[in-house]
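1. here are the coordinates; sequence isn't available:
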């Protein structure tokens, strides 16, 4: 009996030693870092904090927001890609960091598809063109007329080169035959503040960031980049309605983990985040910010992301968009 007990104990220890770390220890056993690859105040940061406040208690831990801005989300994304795949690092990925940048940066420090495992798509939202409250531009046509009269004199801020804000500007110039001055920042927060202050003429930004400033009157909305007008901005025409046919840019926000993160952890994260996104108050909050919430599975997000990478590669090539 004694010998049999020793053998069973040895077998149990051997089996435990072969299990992955997540199976041996309860996860999560410590705080989880949520990397936001943009400065505080932008769309990704706002959504990360909204979700993090609810995700921490749901998992029985703390979610620590870590802002690492730069290069259109590439700096923070590379940090996340190199982090241990143990479930303690998640990333707020965007259309720029996970679909656009790979076609713009010749030496990107990560692969937007191979370096990550998708967890969830938070939602999508169009971009809106805004100017400061004291701007002489009342319509998009005013902007285009000024840019055509004096090329490269009208300035437009963005959250960084390669972001949806930057691509929207480049596409506007390409489709309207005009030229603008692109002024990249390290995030939407500081960029829109300079639009408000009049240091920069205008900016394409997501409704998450621009919405509150539109409501307060600090900026004026000239056009939205969606195919149809928004319920939250019914009096603001689309870019297409304003004379630039076939123009549409829709931004999106997702959550990713480093590739190789155990599937059970990815599944648990997805389940808890989806519960949060489906809460009535969260749905109302997202829609109020101009976002269309998503309920995609991780597999559906992966397919969606691959299609987005291909789509923007074609757009960037056709428009001849280059980084400054």
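-> Cool, the structure landed. The structure presented is a predicted model; accordingly, all values stated were derived computationally and were not measured. Numbering: from 1, shown residues only.

2. going forward, measure contacts between C-alpha atoms and count neighbours the same way
-> OK.

3. Going by residue numbers, what spans are strands in the stretch 151-300 of the chain?
-> Ranges of strands in the stretch 151-300 of the chain, per DSSP state E, counting those that start in this stretch, are 155-158, 181-184, 202-206, 219-224, 250-258, 292-293.

4. Return the most buried member of those strands.
-> Stretch with highest mean neighbour count among the strands of the stretch 151-300 of the chain: strand 202-206 (a mean of 29; mean count of other CA atoms under 10 Å).

5. Can you name every helix or strand that that one contacts?
-> With contacts defined as 3 or more CA pairs under 8 Å, 6 or more residues apart in numbering; DSSP states H and E, strand 202-206 has these neighbours: strand 116-132, strand 155-158, helix 164-176, helix 188-197.

6. relative orientation of the third one and strand 202-206 in degrees?
-> Put simply, helix 164-176 runs at 120 degrees to strand 202-206, going by axes from the mean of the first three to the mean of the last three CA atoms, to 10 degrees.

7. Residue 84 contacts residue 258, doesn't it?
-> Yes - in terms of CA atoms under 8 Å, residue 84 counts as a neighbour of residue 258; the distance is 7.2 Å.

8. ok so, going back, out of the helices and strands packed on strand 202-206, which is closest to residue 43?
-> Closest approach to residue 43 among the helices and strands packed on strand 202-206 (CA to CA): helix 188-197, 7.5 Å.

9. ok, back up a step: the helices and strands packed on strand 202-206: which one's closest to residue 209?
-> Per CA to CA, nearest to residue 209 of the helices and strands packed on strand 202-206: helix 188-197, 7.3 Å.

10. try this one next to it:
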């Protein structure tokens, strides 16, 4: 009897294998979810929605954007790390998830390097430093002088503890002098609003989020971080152009899948992402959002992570920042 049960199980398994292979070959057969670990309406959310629209048309199934903000991308990223590796749940996030968080947090609920596998480097981006429009300075050196004369620490905002904006803010003290206190927000839009109304001194933000406030004459940008000027704000000088070193690391947006997701699904999604972001209309929208499209292979993204992670880890070590 036991042998008969065992034989039936083997037969059932053998019969199921072609169906599994066929389902994988037909992927996708139902809607796909892309988790974005940032607030809806923010720069990354807006970027992913443009990509999701193109993927929906290309893949023939609805690609849904699911914002899950919190804890410097940890909340949304953990959801994907714990998801079934069946090709229907993916993550699009910034470099912080892999390059910053493992060094910054004393404990993480998952291991990004092991539980999230690369799909594609989507884009390189920039962030800018913004102040209230009527601030009595127009460049970084002027801001440094102003901060030293405040008589209190200057407050600066970012989109969360351990974010790139938080770390860059820590670097401002050594670069410009003076004292700075970090104020974490759930996204850069509310931080920009507080700069505009005068309850926050300075904030880091994406060009996308900052442009409406700049256009309304409520805030003004001082400099953009990164190796090059932002394509969406070509007149804004970099930190390096203002002779303030150390702010030239590129920030990037990339796609990941739960570990164990079949390699051919990973490859097909990567190819679809590449095709979508290469479309002129999509590329133009990305430029307007301060992003330069890339569309790398999984291996190329893995190489970028291997190269960039030690650099961010050393910055975090030097800053002394740690989050319990």
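-> That came through fine. Keep in mind that this is a model prediction, so the values were computed, not measured.

11. Just the TM-score for the two chains, thanks.
-> The TM-score (TM-score structural alignment, normalised by the length of structure 1) is 0.89; 315 aligned residues with a CA RMSD of 2.3 Å.

12. Would you mind saying which of the helices and strands packed on strand 202-206 of structure 1 lies nearest residue 254 of structure 1?
-> strand 116-132 (4.1 Å).

13. and that closest one, which stretch of structure 2?
-> Across structure 2, the stretch matching strand 116-132 of structure 1 (TM-score structural alignment) is residues 116-132.

14. where do the helices sit along structure 1?
-> For structure 1, the helices defined by DSSP state H occupy 2-18, 21-24, 43-59, 74-81, 95, 140-149, 164-176, 188-197, 207-216, 263-277, 280-288, 298-319.

15. May I see the buried residues of the last one?
-> Right, helix 298-319 of structure 1. 298, 301, 302, 305, 308, 309, 312, 313, 316 (16 or more other CA atoms under 10 Å).

16. That one vs structure 2 - mean distance after superposition?
-> Here the mean offset of helix 298-319 of structure 1 against structure 2 after fitting is 1.2 Å, by mean CA distance after the TM-score superposition for structure 1.

17. Residue 246 of structure 1: which of the helices and strands packed on strand 202-206 of structure 1 is closest?
-> helix 164-176 (8.5 Å).

18. what does the closest one rub up against?
-> 95-96, 127, 144, 156-160, 178-180, 182, 184, 203-206, 225, 244-245, 247, 249-251, 319, 321 (CA atoms under 8 Å, 6 or more residues apart in numbering).

19. can I assume residue 88 of structure 1 is in contact with residue 31?
-> Yes - contact criterion CA under 8 Å: residue 88 of structure 1 and residue 31 qualify, at 7.1 Å.

20. Would you mind measuring from the residue most central in space within structure 1 to residue 133 of structure 1?
-> Here the mean C-alpha position of structure 1 is nearest to the C-alpha of residue 94 (CA atoms, centre = their mean), at a distance of 2.6 Å. The gap separating residue 94 of structure 1 from residue 133 of structure 1 is 29 Å, by CA to CA, to the nearest Å.

21. Please apply the same query to residue 229 of structure 1.
-> 21 Å.

22. if I line the two up, what does the residue nearest to the centre of structure 1 land on in structure 2?
-> In structure 2, residue 94 of structure 1 lands on residue 94 (TM-score structural alignment).

23. these two touch, right, that match and residue 252?
-> Yes - the pair residue 94 of structure 2 / residue 252 is scored as a contact, 5.6 Å apart, by CA under 8 Å.

24. residue contacts, residue 296 of structure 1?
-> Counting by CA under 8 Å, 6+ apart, residue 296 of structure 1 touches 120, 121.

25. Who are the contact partners of the residue lying closest to the residue nearest to the centre of structure 1 once chain neighbours are set aside?
-> Leaving aside its chain neighbours, residue 94 of structure 1 sits nearest to residue 253 (4.6 Å; criterion: CA to CA, 6 or more residues apart in numbering). Residue 253 of structure 1 sits next to 44, 92, 93, 94, 95, 121, 122, 123, 124 when contact means CA under 8 Å, 6+ apart.

26. circling back: switch the helices and strands packed on strand 202-206 of structure 1 over to TSV; also include distance to residue 54 of structure 1.
-> As requested, those are exported to TSV (distance: least, CA to CA, whole Å):
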stretch	distance to residue 54 of structure 1
strand 116-132	14
strand 155-158	30
helix 164-176	27
helix 188-197	23
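
27. Let me know which of those is the nearest to residue 294 of structure 1.
-> Closest of these to residue 294 of structure 1 is strand 116-132, at 4.7 Å (criterion: CA to CA).

28. Near residue 175 of structure 1, how many other residues are there?
-> Neighbour count for residue 175 of structure 1, taken as other CA atoms under 10 Å: 13.

29. And the helices of structure 1: which comes nearest residue 102 of structure 1?
-> Closest of the helices of structure 1 to residue 102 of structure 1 is helix 298-319, at 7.8 Å (criterion: CA to CA).

30. now the angle from that closest one to strand 116-132?
-> 50 degrees.

31. ok, back up a step: please name whichever of the helices and strands packed on strand 202-206 of structure 1 is nearest to residue 48 of structure 1.
-> Among those, the nearest to residue 48 of structure 1 by CA to CA is strand 116-132 (9.8 Å).
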